[in-house]
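Visitor: build me a model from this:
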Amino acid sequence: MTAAALADALVARDVSSVEATQAHLDRISDVDGHVHAFLHVNEKALAVAKSIDSRRAAGDDLGPLAGVPIAIKDVLCTLDMPTTSGSKILEGWVPPYDATVVQKLRQAGLVPLGKTNMDEFAMGSSTEFSAYGPTRNPWDLDRIPGGSGGGSAAAVAAHEAPLALGSDTGGSIRQPGSVTGTVGVKPTYGGVSRYGAIALASSLDQIGPVARTVLDAALVHDVIAGHDARDSTSIRTEWPSFAAAAREGLQAGTLSGLRVGVVKELGGDGFQAGVTQRFTETVALLESAGVTVVEIDAPSFASAIAAYYLILPAEASSNLAKFDSVRFGLRVTPENGGTVEDVMAATREAGFGPEVKRRIILGTYALSAGYYDAYYGKAQKVRTLVQRDFTKAFEQVDLLVSPTAPTTAFPIGERIDDPLSMYLNDLTTIPANLAGIPGMSIPMGLAPEDGLPTGVQLMAPAHEDARLYRYGAALERLLEDSWGHTLISKVPDLDSATLAAGQQSAAEEGVI
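Guide: Just a heads-up that it's a prediction; the model follows:
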């Protein structure tokens, strides 16, 4: 069931929260040994569900999603579950507080199922850089589920959770959404509190929903949006109901008169033929629905990925300096003792993985004396140009569209030793993070050459998240009507034969 349908069933007393939660826990038990979407399953989930059922029976005023289970990316602090950010340096660490978004979920009556796998400190595009092993794509267990939030996307795609939270620094909600056939949303920067989210790049990170439908994502966004005094980057915008906007989008004729821009720089060479084909078909569907399509030239987007991979490592090297063996987390003492610096070096060597080390070194270099202006300073100037290109584009159109990712899910291990190839997975999603605008990925069909999901990305001006939900829901319905089904219903059944084949393949690759 979608989260919206499950919420209706809970209100009607057709099902209890305990039953819904138990069903998802059973599903996790059945398939997660192969998918590996979860790092930790919440032992208190059924107790929380039982309390929600009791409150409903007592006539308490509950939120629209009360009793619905949800998975939480392991980058978010939870006071009753470990929070590792996918790293050995935080193995077993249980925070003394909840992230603001987790606190809001609890207050709204959602049931946390557990913490999902991710690339270490959210650094990666495939969830292969988790210190606890890769997550697998439910569509093909030999392929990646995207990153860094592959665990959240895989959990939703594999029907282990109806909803999940993720974090998006350069596409880590939207890109996994594209390759797993799920809906992923990056809100306007500052629209959702980052308090309690372990920081990667503070000027880029944003928390957002992962779901099966645009309406489901909107219902979660309604819960987590809003100003938070504990987050200095939080904005005071009064947000409308995103769920109401999504429901408006499901009405006939919503797309008529819409102006959509196709960004020339976010397509072409390097894009998989099947992705391009599905995107071309999607644009044609929009035109048939009365949408005016305009080609947009955004020249600075060609430099966005280079700027991003200077800004992000620079901010990451600063944020990760706190993991020093002194205050919390792992501590490794050299065999012959040593100074604080020796302990710190030994701890970081043992606790950080190769991708984290790579980015710390790059970021520290970019911020060093004599190179700050040449690298970090110039990257920030490119960021300003990207923001200006978006401003010009939105003077001409209401929304921008592009493929969410240049390819479908690639085989596990294929790009693990090729950082540049891995970084190019975020080619189309990075500009929205640099500009702080909202972006959404929705499924746009299966690529004909491999039968794997593709995604279309919608981008709106800052603070216009409701516009994304309105038109995203309309496009979602248009696409599903053209297919005659929902894409998520076509996920291959993870039966014993499929799981056995995935297990054998993983063993042969030496992955497990």
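Visitor: CA atoms for contacts and neighbours, from now on please.
Guide: Will do.
Visitor: grab the most central residue of this structure for me.
Guide: What sits nearest the mean C-alpha location of the chain, by CA atoms, centre = their mean, is Ile173, with 1.7 Å.
Visitor: element containing Val283?
Guide: helix 273-288 (DSSP states H and E).
Visitor: contact partners of the very next helix or strand once past that helix?
Guide: Using DSSP H and E, the next helix or strand after helix 273-288 towards the C-terminus is strand 292-296. With CA atoms under 8 Å, 6 or more residues apart in numbering as the test, strand 292-296 has contacts from Gly257, Leu258, Arg259, Val260, Gly261, Val262, Val263, Lys264, Val283, Glu287, Ala393, Val397.
Visitor: ok and the helix holding Val283 relative to strand 292-296, angle-wise?
Guide: Interaxial angle, helix 273-288 versus strand 292-296 (axes from the mean of the first three to the mean of the last three CA atoms, to 10 degrees): 130 degrees.
Visitor: quick one: secondary structure of Pro209?
Guide: strand (DSSP: H, G, I helix; E, B strand; the rest coil).
Visitor: ok, it - contacts?
Guide: Here Pro209 is in contact with Leu163, Ala164, Leu165, Gly166, Ile173, Gly184, Val185, Lys186, Ala217, Val220, His221 (CA under 8 Å, 6+ apart).
Visitor: quick one: it from Lys115, how far?
Guide: As judged by CA to CA, to the nearest Å, Pro209 and Lys115 stand 14 Å apart.
Visitor: ditto for Ser402
Guide: As judged by CA to CA, Ser402 and Lys115 stand 31 Å apart.
Visitor: again with Tyr371
Guide: 39 Å.
Visitor: circling back: which strands and helices lie in contact with the helix holding Val283?
Guide: strand 399-403, strand 439-446, strand 453-459, helix 465-483 (3 or more CA pairs under 8 Å, 6 or more residues apart in numbering; DSSP states H and E).
Visitor: want to put them side by side, so please do this one too:
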Amino acid sequence: MTDLTELGVAAIRDGVAKGDFTAVEVADAFNANVAAAQDALNAFIVATPEAAVEAARATDAKRAAGETLGKMAGVPIGMKDLFATKGVQTTAASHILEGFKPEYESTVSQKLWDAGAGMLGKLNLDQFAMGSSNETSYFGNVISPWRRPGSNAPLAPGGSSGGSSAAIAARLCPAATGTDTGGSIRQPAAFTGITGIKPTYGRCSRWGVVAFASSLDQAGAMAHDVTDCSIMLEAMTGFDPKDSTSLDMPVPEWTANLSADLKGKKVGIPREYRVDGMPAEIEAIWQQGIAWLKDAGAEVVDVTLPHTQYALPAYYIIAPAEASSNLARYDGVRYGLRDLPDGANLQDMYAATRAAGFGAEVKRRILIGTYVLSAGFYDAYYTQAQKVRTLISHDFMGAFSEVDVLLTPTAPSAAFALGENADDPLAMYLNDVFTVPASLAGLPAMSVPAGLDAQGLPLGLQLIGKPFDEQGVLNAGLAIEQRAGFAAKPEKWW
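Guide: Prediction:
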């Protein structure tokens, strides 16, 4: 029998439906991989093997009874530990929420369970989704399954959805949820040689997702290939009256309409994404991507996004500002950690709880956010950043009046070693230089693996689409996927 853990979403779902294997066999195979890899990779905060098997039994029973199966029937997935899961610890990788078990289910996770998916466990991440390397989790670093040849140095799986990317690359799950605030689906996908898509802001409900920056946060799908991402995204999306930013639009049939034929389409190449000091390998893979899209029938057009250089500074004002507001709810009163020193009053309890519960990066961003929202600096920083955000959106709209989709690199480098950028927050923030602009504008964007660098590590290409045009992004991604023929996977050492 085929190794079931080598299969993706479509292959598992179709195999279960045909009776080639049972959903329980699939769940057991992935549960075994999760348990075997946990000590080495630390991808999961909590494993839930029983939940995966229970969902699988339900799918097998439905099939035996001749009932219609859902889009994700028989597919066990990893759930980023930012999504509330009823009765299962949900921590956002922070000590302040350790032990918190929600009494409710997030909309996105509920949609996936309704579609027949099962949960293998809650995936590790950067604390409160703040980070680009998965080094800020209270529950320890996630280790990438990839390694440089001849080196045992642990590599970053990207962040914040690093548990998701590492688990998929290591075959611990065929797919996983991610969230993307400034690149937290796309950058880890690029680092680990998988595919990840952030849909248009509002496509996926934010209800039940631990908030970082509410005007930027968006859930998305991570999997081995474009088809698997589109299947999962269809199951996750849809209007939710509980989320005021949710788009009241029907969910398109992205998977049925997938096409790698780009005849008549125009692809924009933004000149501002050629940043100083960009490695030659990144430039080369970008040029290769351009050639692939031309081969698929697309016309390539140079475009300009003049305010791109201001995207990163604007993001690192807006996101911390929203975080400082969102994270004020963690005070030790109603749930999560409570640190109550002897003789302390309420104010002392707040201070002690937050000091003990939040990690260094979270504290840094709360301080930045509180500063830029303070009376003397609000107009100088926050108001200006919002104006810049509007200009960046206008740049994109101008470009999309000429082209259908944009092609850029996903990240400015391949995966770096853990600890390499840990002492330099600015170097870490620069990892998001190519992904942040699309987040600020709320656009659909995805990363597709395109090749390997000289050290044998994955490199990704990013596609950015018009608002609500996930189809265009998926189709261009499929065209690259088919031509890149990326089949590399990490050699097993764990």
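Visitor: if we can go back for a sec, which one of Tyr371 and Lys115 of the first structure is surrounded by more residues?
Guide: Lys115 (30 against 13; other CA atoms under 10 Å).
Visitor: element containing the residue mapped onto that one from the second structure?
Guide: When the second structure is aligned by TM-score structural alignment, Lys115 of the first structure is paired with Lys122. Secondary structure from DSSP H and E places Lys122 of the second structure in strand 118-123.
Visitor: to what extent does that strand diverge from the first structure after superposition?
Guide: Here the mean offset of strand 118-123 of the second structure against the first structure after fitting is 0.6 Å, by mean CA distance after the TM-score superposition for the first structure.
Visitor: now the two most distant members of the contacts of Pro209 of the first structure.
Guide: Taking every pair in the contacts of Pro209 of the first structure and measuring CA to CA, the maximum separation is 14.8 Å, between Leu163 and Lys186.
Visitor: for the second structure, what spans make up the strands?
Guide: 44-47, 76-80, 118-123, 175-180, 195-198, 218-223, 266-270, 299-303, 405-409, 445-452, 458-465 (DSSP state E).
Visitor: looking at those, which is closest to Asp339 of the second structure?
Guide: Here strand 44-47 is closest among the strands of the second structure (CA to CA), at 22.6 Å.
Visitor: so what touches that closest one?
Guide: Val34, Gln38, Asp81, Gln89, Ala93, Leu120, Gly121, Lys122, Leu123, Asn124, Phe139, Gly163.
Visitor: so what's Arg364 of the second structure up against?
Guide: Contacts of Arg364 of the second structure (CA under 8 Å, 6+ apart): none.
Visitor: which one in the first structure is aligned with it?
Guide: With TM-score structural alignment as the criterion, Arg364 of the second structure pairs with Arg358.
Visitor: next one: Val24 of the second structure
Guide: Checking TM-score structural alignment: Val24 of the second structure goes with Val18.
Visitor: would you mind measuring from that match to Asp60 of the first structure?
Guide: Taking CA to CA, one finds Val18 of the first structure at 17 Å from Asp60 of the first structure.
Visitor: quick one, which of those two is more surrounded?
Guide: For Val18 of the first structure versus Asp60, neighbours defined as other CA under 10 Å are more numerous around Val18 (22 against 11).
Visitor: now the helices for the stretch 151-300 of the second structure?
Guide: 162-169, 186-192, 226-236, 280-295 (DSSP state H, counting those that start in this stretch).
Visitor: relative to the first structure, what is the average displacement of the last one?
Guide: By mean CA distance after the TM-score superposition for the first structure, the fitted helix 280-295 of the second structure averages 1.8 Å away from its aligned residues in the first structure.
Visitor: corresponding residues in the first structure for that helix?
Guide: With TM-score structural alignment as the criterion, helix 280-295 of the second structure aligns to 273-288.
Visitor: what do you get for the shortest one?
Guide: Matched against the first structure by TM-score structural alignment, helix 186-192 of the second structure falls on residues 174-180.
Visitor: cool, the first one as well?
Guide: In the comparison with the first structure, helix 162-169 of the second structure aligns to the range 150-157 (TM-score structural alignment).
Visitor: what residues does that stretch touch?
Guide: 35-38, 71-73, 116-119, 126-127, 135-138, 144-145, 161-166, 172-173, 176-177, 180-182, 210-212, 488, 491.
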